[in-house]
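Student: The sequence isn't on hand, but the structure is:
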């Protein structure tokens, strides 16, 4: 399937904020029939990350790849159109969705009650856990050792809230993306990095001087976001995920990107 890359202006996020500020319900920005709109346009616009391996990142050819992107391709196949990947970040993934710049957001996004007030979510397609990575020589061995220490985290995520609650004595330093948070650790500007376990494993795999601590202090159910009330597209996403689970395609993609069998089954309806 041919994939294309489109970069969006920050004005989209500003427009979304303006809509919220005016008291307009997010659902009012959606098309009456998103599936029909996608087919008329001839492509699915999918918000994905370009900096969060293995969910969404740029490969050595500067092409976007990852688990989230492969999932979205299957959704697009079900609808019968190609997919165009639109770069989003944690702060912009919901505003760009609400403002109509993307049809869905598949961006390693945890389904929370607070976010559910603004957008709708698919069934959980990945269940992760939050942990910490530190240099092997570090004196930090667990959460209780973080008092007075600086911990980098990705800005605008549930990860940021979780670490603040789990280690109230730590000094939280938020960065716009994982790569920046990781670089801060490598350069010694922070003492630890917190994030989703599988993402930290990606960093540790290629950097043997770092170790992931055994603490697991949150459960992160990832969902694909659609505009509130967009039941037709949400159903298309859910049915694609469930078909993938039943056919074994989901397990193949999971093993491709995580190197293991999925340990949490997807919700499948009769």
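Tutor: Yes, it's here. A quick note: this is a predicted structure, and the numbers were derived from the prediction, not measured.
Student: okay, CA-based contacts and neighbour counts for the rest of this
Tutor: Noted.
Student: which outside residues touch the host helix or strand of residue 252?
Tutor: Assessed by DSSP states H and E, residue 252 sits inside helix 249-258. Contact partners of helix 249-258, identified using CA atoms under 8 Å, 6 or more residues apart in numbering, comprise 54, 55, 66, 67, 70, 198, 241, 244, 245, 260, 261, 262.
Student: cool, stretch 51-59 as well?
Tutor: 48-50, 63-69, 107-108, 177-179, 198-199, 202, 257-258.
Student: What sits closest to residue 190 if chain neighbours are left out?
Tutor: Excluding the flanking residues, the one nearest residue 190 by CA to CA, 6 or more residues apart in numbering is residue 150, at 4.9 Å.
Student: Quick test: name the residue nearest the centre of this protein.
Tutor: residue 108 (1.4 Å; CA atoms, centre = their mean).
Student: OK, contacts around it?
Tutor: So residue 108 contacts 49, 55, 68, 222, 223 (CA under 8 Å, 6+ apart).
Student: Then residue 94?
Tutor: So residue 94 contacts 105, 119, 225 (CA under 8 Å, 6+ apart).
Student: adding another structure so you can compare the two:
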């Protein structure tokens, strides 16, 4: 009888302990699930080699900063999302959207007919002008002067498309690099005679290097920057509304003043 009673009590104790453990586990799991549910994280793809839009100032920290980063945070606050940033090579950004690795892209990207076929773009948040950047002693002052020269561009960029268009009438060689710093490095070492870069990015480099100069490339339609989404994403309409509000209330102009006014060092 004592053995039977002992065994019965042991079973009851084990059952109670098991029940308590299950309850604790359920409470813990439920709490984490709620926090995750409430947090609503969006993954943003960018290519952090494009100051002042997105870059890393290694002298300060390893964080990605810039105009697009601040813009994404403003949009996230307005729509109730936390933004997580993934640093990806520029030419892999659209494939990352198509593969579902990121929810959207902010990377100083402009719509093109080819891109429009596979992704959706938001309304414009910034217009831009394309520049030819050269060494001051290059003798290059016009697009026609690029004849017989080697011109550097970023791979898969609208500048690469523009260079190929220019090359139809100007006999020049085009070479592409994955990252903008690589383009400028080859320009500084005279591997490239010139590079085609957008105005704000070009100005950042030229103001910090007395050996460089730049002039605009005349094109029919202005280029503009937009957020990028998977085709049919519900985020496009949300971002369109948020971007328009940020334009109307002057917040995007504040970001321009913060990031696009370049002072020589």
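Tutor: It's in. Computed from a predicted structure; not experimentally measured.
Student: Got a TM-score for the pair?
Tutor: The TM-score (TM-score structural alignment, normalised by the length of structure 2) is 0.80; 222 aligned residues with a CA RMSD of 1.7 Å.
Student: Helices - which of the contacts of stretch 51-59 of structure 1 land there?
Tutor: Applying DSSP state H to the contacts of stretch 51-59 of structure 1, the entries found in helices are 67, 68, 69, 178, 179, 198, 199, 202, 257, 258.
Student: which of the contacts of residue 108 of structure 1 lies closest to residue 165 of structure 1?
Tutor: Proximity of those to residue 165 of structure 1 (CA to CA) peaks at residue 222, which lies at 20.2 Å.
Student: Over in structure 2, tell me which residue corresponds to the closest one.
Tutor: For residue 222 of structure 1, the aligned residue in structure 2 is residue 225 (criterion: TM-score structural alignment).
Student: hmm, back to that, can you redo the contacts of helix 249-258 of structure 1 as CSV with neighbour count and distance to residue 129 of structure 1?
Tutor: Shown next, in CSV, are these (neighbours: other CA atoms under 10 Å; distance: CA to CA, whole Å):
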residue, neighbour count, distance to residue 129 of structure 1
54, 22, 15
55, 23, 14
66, 21, 19
67, 23, 17
70, 17, 21
198, 18, 8
241, 25, 21
244, 19, 23
245, 18, 21
260, 12, 15
261, 13, 16
262, 16, 14
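Student: Next, give me the two most distant ones among those residues.
Tutor: 198 and 244 (21.1 Å).
Student: just to revisit the earlier point, the helix holding residue 252 of structure 1 aligns to what range in structure 2?
Tutor: Under the criterion TM-score structural alignment, helix 249-258 of structure 1 matches residues 251-260.
Student: any idea how far residue 228 of structure 1 is from residue 212 of structure 1?
Tutor: For residue 212 of structure 1, the distance to residue 228 of structure 1 (CA to CA, to the nearest Å) stands at 37 Å.
Student: With residue 121 of structure 1 instead?
Tutor: On the measure of CA to CA, residue 121 of structure 1 and residue 228 of structure 1 end up 8 Å apart.
Student: Which one of these two is surrounded by more residues?
Tutor: A direct count of neighbours by other CA atoms under 10 Å for residue 121 of structure 1 and residue 228 places residue 121 higher, at 25 against 21.
Student: Give the closest residue to the more buried one in space, chain neighbours not counted.
Tutor: residue 225 (4.6 Å).
Student: what does residue 133 of structure 2 give?
Tutor: residue 214 (4.3 Å).
Student: what residue of structure 1 matches up with the one you found?
Tutor: Aligned partner of residue 214 of structure 2 by TM-score structural alignment: residue 212.
Student: what's near enough to touch its match?
Tutor: 131, 132, 133, 134, 200, 201, 204.
Student: Next up, identify which helix or strand the last one is on.
Tutor: Yep, that's residue 204 of structure 1 we're talking about. Using DSSP H and E, residue 204 of structure 1 falls in helix 197-205.
Student: starting at the chain centroid, how far to that helix?
Tutor: Distance of helix 197-205 of structure 1 from the chain centroid (CA atoms, centre = their mean, to the nearest Å) equals 15 Å.
Student: just to revisit the earlier point, tell me which of the contacts of residue 108 of structure 1 persist in structure 2.
Tutor: Listed in the original numbering, the contacts of residue 108 of structure 1 still in contact in structure 2 are 55, 68, 222, 223 (both residues aligned by TM-score structural alignment, their matches' CA atoms under 8 Å).
Student: Only the buried residues of whichever helix or strand residue 7 of structure 2 is part of, if you could.
Tutor: Using DSSP H and E, residue 7 of structure 2 falls within helix 2-39. Within helix 2-39 of structure 2, no residue is scored as buried using 16 or more other CA atoms under 10 Å.
Student: all helices of the stretch 1-150 of structure 1, in order?
Tutor: 11-21, 34-41, 67-79, 93-98 (DSSP state H, counting those that start in this stretch).
Student: most packed of these?
Tutor: Neighbour counts (mean count of other CA atoms under 10 Å) averaged over each of those peak at helix 93-98, with a mean of 28.
Student: where does the spatially closest residue to residue 160 of structure 1 that is not a sequence neighbour fall, helix, sheet strand or coil?
Tutor: In this structure, residue 160 of structure 1 finds its nearest non-sequential neighbour in residue 153, 6.0 Å apart by CA to CA, 6+ apart. Using DSSP: H, G, I helix; E, B strand; the rest coil, the structure places residue 153 of structure 1 in strand.
Student: Provide a list of residues in contact with residue 153 of structure 1.
Tutor: By CA under 8 Å, 6+ apart, the residues touching residue 153 of structure 1 are 159, 160, 172, 173, 174, 175, 178, 181, 193, 194, 195.
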